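Visitor: Can you look at this prediction? I've put the sequence above it.
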Amino acid sequence: MKKITVYTTSTCPYCDMMKNFLKENELPFKEVNVQQDPVAANRLVQATGQMGVPQTEINGQWVLGFDPEKVMQLVE
């Protein structure tokens, strides 16, 4: 099973799209809201050099933004 973490903010429509996409494909994930968790926000920038959301980590690989094709490549 792949380990999936989605980094989001409360006001990001693409974050909702990513979460809905994962749910529709029955891919369990953990959500980290970087607006509510500044430590996680810092960790995200350290890991990816990016502040944008959503960012999705799948087994150590990063998907920036809402990119369903890349997600499916990484989970197959």
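Guide: Arrived safely.
Visitor: From here on, just use CA atoms for contacts and neighbour counts.
Guide: OK.
Visitor: Run through the helices of the chain in chain order.
Guide: 13-24, 38-48, 68-75 (DSSP state H).
Visitor: Nearest to residue 5, out of those?
Guide: Closest approach to residue 5 among the helices of the chain (C-alpha to C-alpha): helix 13-24, 10.0 Å.
Visitor: putting a second one here so we can go through both:
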Amino acid sequence: MYATSTCPFCERARRLLREQGVSWTEVAVDAAPEKREEMKARSGQTSVPQIFIGQAHVGGFDDLDALDQEEALERLLRV
């Protein structure tokens, strides 16, 4: 997950992932500006968070939350 330390949507994504009991790798784009360019290249987006499961781009928090509401997130995380 590409994120910043001050983003409320990033915190919501962290909370949701913790609730799912999964670990993740976080790339702090506020601490490493070159990683923001990497995020843009990978996702085509400029906002955070940008979440990937494996190599698949999920999107931002709203997308992650929608997957959770549809009960599809757990299946994606367990693959």
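Guide: Noted; the coordinates are in hand. Since the model is a prediction, treat every value here as computed from it, not as a measurement.
Visitor: just to revisit the earlier point, closest to residue 54 of structure 1 out of the helices of structure 1?
Guide: Using C-alpha to C-alpha, the nearest of the helices of structure 1 to residue 54 of structure 1 is helix 13-24, at 4.9 Å.
Visitor: Could I get the buried residue list for that closest one?
Guide: Buried residues in helix 13-24 of structure 1, defined by neighbour count with 16 or more other C-alpha atoms under 10 Å: 14, 15, 16, 17, 18, 19, 21, 22.
Visitor: got it, and stretch 58-66 of structure 1?
Guide: By 16+ other C-alpha under 10 Å, the buried positions in stretch 58-66 of structure 1 come out as 58, 62, 63, 64, 66.
Visitor: which residue sits closest to the residue nearest the centre of structure 2, ignoring its sequence neighbours?
Guide: Nearest to the mean C-alpha position of structure 2, counting by C-alpha atoms, centre = their mean, stands residue 51 at 2.4 Å. Closest residue to residue 51 of structure 2 apart from its sequence neighbours, by C-alpha to C-alpha, 6 or more residues apart in numbering: residue 1 at 4.4 Å.
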